[in-house]
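Curious how this folds, go ahead:
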Amino acid sequence: MASGFNREVAFMSIFAIALSVIIFVAVSYALFFTVNKFREDKNTDAPAQFHGNNRLELILVVVPVVIVMFLAVLTVRSMAILNPVAEQTTKIDVLGRQFWWNFSYPETKADAGGDVTNGNEMVMPTKQPVALTITSGDVIHGFWAPNIGGQRAAMPGALKTWNVDTDRAAVYQGNCTQLCGGSHANMRYKVVALDQERYTTFLAAAKAYRAPEPAEGSAEARGYELFMKGNPATGALACAACHRVQGTTAAGAAGPDLSFFGTRRTLGAGMWEAMTPEHWEAPDAKAHLHAWIKHSPKVKPGSLMPTYDGSEYEVNGKLVKGGVLTDEQIDDVAAYLRTLKLPEEADYWNNTPVYGSSDAAENAPTPLAKTSSPTPGGKQ
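Here you go, the predicted model:
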């Protein structure tokens, strides 16, 4: 058990269960002993009659009180260990929205402005407590990564603090635990725990990061223009209106931060995962990214990302007609997204084992549901 939080909870749980078993056995023994000793076929005479027994009554009151007080002291002790946020603790802000997560590092200001932020993948150090400040931008969500600690509600308009930790460098799974809409089960994230040296390298690179400028006339440059401006002639909205990319004018907050998209190995908050080094360059990864950009709500029900095939999608209960990008234009946008990478030495996925997986077969990508090009303007 790599998490101090989990070890403390396990200690309390095991102790309480063990004490309950002892009490159950003692009470059961006393019950069956009394029933057997004083049953009618062994005692023909009427038992002695008495009214009240001060010693017995005192025992029956004092013993439960002592047990409850003892458990209360242990509980308060555990709360004192788990709840406080130390001044020197690493701090991460967690924002949950339908149906994705943003993880910001308030103590690390990006050279390009704003907090260092990563979408759907939380990078944290090992062997020290990490203080999370959790909130929601819409409905109630539940933040839970079982390998690093317990769960906490993410509530709109409220800031909830939570301490997590782990002794083991690994990639862990996180999930939303509060039913929050059509893609509640698809609101996943990864926790990547690094040793202190690698974590420091990641933060330093993320702080200095600026999105690269694409070469003029390249597919990436065309994708950059579409990302920033969209295509007004066909009603295609600009990605920058909803997404932030560090070091550019893209500062949207309605969608997950895309600053390090090319380094990430998950798409759509865990709708698709790639654990291989080439990840986004693999043909199936390119196909999934293309399908995601083209018609995100079909891949992930409830997604508020606009469609780019001219079909309708639902926003706040109303159908809205999406814009149109050609397949070539979508590929250009995807090419630009793949360039948004941290330096190789700051790639937090490299050589970080996936918890619970021991071979490449278990780490194989999980494919998305196959998508087909919907009829423009049709309901999805």
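
all contacts plus neighbour counts: C-alpha atoms, from now on.
Will do.

Show me the helices in the stretch 201-350 of the chain, by range?
Taking DSSP state H, counting those that start in this stretch to define them, one finds helices in the stretch 201-350 of the chain at 219-229, 283-294, 296-299, 327-338.

show me where the stretch 101-250 of the chain has strands.
For the stretch 101-250 of the chain, the strands defined by DSSP state E, counting those that start in this stretch cover 115-119, 121-125, 130-136, 141-144, 151-154, 160-164, 170-176, 188-194.

Alongside the first, I'd like the structure of this one:
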Amino acid sequence: MKKKSVLLALGVLVLGLGGGALAALPSLPTPSILDVASPNAREISKLFWLVMGFSIFVLAVVVAFMTAGIIGGLRDRNHDEEPPQTHGNLKLEIAWTIIPLIILAILLVPTLSAIYRLEGYAAPEDALEVNVVGRQFWWEMVYPELGIVTANELVAPVGQPVRLNLASGDTMHSFWIPQVAGKTDLIPGNQRAMWFTPEREGVFYGQCAEICGDSHANMRLRLVVLSPQDYEAWVAAAQRPAAPPEDALAQEGAQLFVQKGCINCHAVQGVNAYNRAGPDLSHIGSRTSIAAGMLPNTRENMIRWLRFTDTVKPGVAMPNLGLSQEEAERIAAYLETLTLPEFDLRAAIRGEGPQNHVNASGYPVDEAGSLSETEIASMEGDR
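Purely as a prediction, here's the structure:
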């Protein structure tokens, strides 16, 4: 009896500690196939619940047999006689072979049906076309019909089909935004495609789902779904270059951007910088995050990124330029001015007015899904 009490107390303690640990986790929005935002995701969610239902049924049956066996063993534990020994049971072996086959056969029908509905139809002719290239460890987004290039944030209008032409620029990746579609692998040398229709406005978080290197876990992306009016305003703004910097600090940063060789890898619309080895920075000041979703887009985080690139994101192709604090501050001030003309994407996400959101400093940045200050400080301390 004493032994049982000790085991029971330990079990309660473990459950209590586990529950406390879960409660202490930050409440960040997590990509989920259960919170669907497109017909494609709904098909996947239905299949998930069907498989989950069968799994729970099988688990219940197994636990019932285990419980019956344990209780029966406890009742007979004081008997001196050895229990009967059974070696093989043909009927039981046939049963536990046939029953799983029947369950799998039942699941096969809705699975094949869902695959056909998801992949058996081409995207509608009016679908928005976006070319997506996965690179270590970021995403390039190109709107070929609109002449827009951006990175890590895919912007689309609600209710319009979106066709993604997927390719890899180096190794294998997998494009996955669970709330709108399933995973699609990006294989070097192969062109893949997928499409979906977002049903509601908001920000939906995605992730590379194929191990692709040191910073695979931090190869994130965001789908920003806007109203048709806001989307049209975003397109008009994204097709125009950012205004030249007027602040003296930002002007010095623009000069350093050239002198330090940043233009050799990054394109900036309206400036003599057309290279695409790294993300296009034409309107980086308007993005909600930097470093492929790792850091909220603030000047302080941009300075951290410029100075400690290889520490914040190990394995990234961007070299450490050895910038001083002052040089990083000036370049960060310049990049902060590269915003969408007369449109504030963050205000549009929050639903503040239909269109023509004028950029203003001091807007709170959407920090969901990004690294915390403690995590960033820890990385810098490890340097």
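
Now render the helices of the stretch 201-350 of the first structure as a markdown table, adding distance to Val315 of the first structure and mean neighbour count.
Shown next, in a markdown table, are the helices of the stretch 201-350 of the first structure (distance: least, C-alpha to C-alpha, whole Å; neighbours: other C-alpha atoms under 10 Å):
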| stretch | distance to Val315 of the first structure | mean neighbour count |
| --- | --- | --- |
| helix 219-229 | 21 | 20 |
| helix 283-294 | 17 | 20 |
| helix 296-299 | 10 | 20 |
| helix 327-338 | 22 | 21 |
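
wait, Ala167 of the second structure sits on Phe175?
No: using C-alpha atoms under 8 Å, Ala167 of the second structure is not in contact with Phe175; the gap is 9.8 Å.

Could you pull out the residues contacting both of these two?
Leu186 (C-alpha atoms under 8 Å, 6 or more residues apart in numbering).

nearest to Val85 of the first structure, of the strands of the stretch 101-250 of the first structure?
strand 130-136 (6.2 Å; C-alpha to C-alpha).

Please tell me which residues of the second structure the closest one aligns onto.
Matched against the second structure by TM-score structural alignment, strand 130-136 of the first structure falls on residues 162-168.

what's that stretch in contact with?
123, 127-135, 156, 186-197.

That one: average distance to aligned residues in the first structure?
In the superposition against the first structure, stretch 162-168 of the second structure averages 0.7 Å from its aligned positions (mean C-alpha distance after the TM-score superposition for the first structure).

Work out the gap between that stretch and the centre of the chain.
Put simply, stretch 162-168 of the second structure sits 16 Å off its chain's centre (C-alpha atoms, centre = their mean, to the nearest Å).

just checking, what packs against the lengthiest helix in the first structure?
The longest helix of the first structure (DSSP state H) is helix 4-37. In this structure, helix 4-37 of the first structure makes packing contacts with helix 54-82, judged by 3 or more C-alpha pairs under 8 Å, 6 or more residues apart in numbering; DSSP states H and E.

Next, the angle strand 121-125 makes with the helix or strand that the helix it packs on is followed by.
Of the helices and strands lying after helix 54-82 of the first structure in sequence (DSSP states H and E), the nearest is strand 90-97. Interaxial angle, strand 90-97 of the first structure versus strand 121-125 (axes from the mean of the first three to the mean of the last three C-alpha atoms, to 10 degrees): 170 degrees.

what's strand 90-97 of the first structure in contact with?
With C-alpha under 8 Å, 6+ apart as the test, strand 90-97 of the first structure has contacts from 101-107, 128-139, 141, 154.

That strand vs the second structure, mean deviation?
Once fitted to the second structure, strand 90-97 of the first structure is off its aligned match by 0.9 Å on average (mean C-alpha distance after the TM-score superposition for the first structure).

Onto which residues of the second structure does that strand map?
Going by TM-score structural alignment: strand 90-97 of the first structure matches residues 128-135.

What is the burial count for the aligned residue in the second structure for Ala2 of the first structure?
Matched to the second structure by TM-score structural alignment, Ala2 of the first structure sits across from Ala37. Neighbour count for Ala37 of the second structure, taken as other C-alpha atoms under 10 Å: 21.

Identify the residues contacting Ala37 of the second structure.
When the contact criterion is C-alpha under 8 Å, 6+ apart, the partners of Ala37 of the second structure are 179-180, 198-200.

The equivalent of Gly157 of the first structure over in the second structure and Leu166 of the second structure, how far apart?
When the second structure is aligned by TM-score structural alignment, Gly157 of the first structure is paired with Gly189. Per C-alpha to C-alpha, to the nearest Å, Gly189 of the second structure is found 11 Å from Leu166 of the second structure.

Which residue of these two possesses the greater neighbour count?
A direct count of neighbours by other C-alpha under 10 Å for Gly189 of the second structure and Leu166 places Leu166 higher, at 23 against 11.

thinking again about what came up before, list the buried residues for the longest helix of the first structure?
4-6, 8-9, 12 (16 or more other C-alpha atoms under 10 Å).

and which of those residues is nearest to His243 of the first structure?
Using C-alpha to C-alpha, Phe5 is the member of the buried residues of helix 4-37 of the first structure that sits closest to His243 of the first structure, with 33.9 Å.

my read: the closest one touches Pro146, true?
No: judged on C-alpha under 8 Å, Phe5 of the first structure makes no contact with Pro146 at a distance of 10.0 Å.

for the spatially most central residue of the second structure, what are its contacts?
The centroid of the second structure falls nearest to Gly206 when counting by C-alpha atoms, centre = their mean (2.2 Å). Contact analysis of Gly206 of the second structure by C-alpha under 8 Å, 6+ apart lists 31, 175-178, 220-223.

which of those does the first structure keep?
When you map these onto the first structure and apply both residues aligned by TM-score structural alignment, their matches' C-alpha atoms under 8 Å, the shared contacts are 175-178, 220-223.

Outside of the helix or strand harbouring Gly18 of the second structure itself, list whatever touches it.
Applying DSSP H and E as the criterion places Gly18 of the second structure in helix 2-24. Applying C-alpha under 8 Å, 6+ apart, the set of residues contacting helix 2-24 of the second structure from outside is empty.

can the helices of the stretch 201-350 of the first structure go into CSV with extra columns for distance to Ala364 of the first structure?
Below are the helices of the stretch 201-350 of the first structure laid out as CSV (distance: least, C-alpha to C-alpha, whole Å):
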stretch, distance to Ala364 of the first structure
helix 219-229, 28
helix 283-294, 12
helix 296-299, 20
helix 327-338, 20
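
coming back round to it: any chance of the strands of the stretch 101-250 of the first structure in a markdown table, plus distance to Val68 of the first structure?
Shown next, in a markdown table, are those (distance: least, C-alpha to C-alpha, whole Å):
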| stretch | distance to Val68 of the first structure |
| --- | --- |
| strand 115-119 | 45 |
| strand 121-125 | 38 |
| strand 130-136 | 31 |
| strand 141-144 | 30 |
| strand 151-154 | 26 |
| strand 160-164 | 27 |
| strand 170-176 | 34 |
| strand 188-194 | 37 |
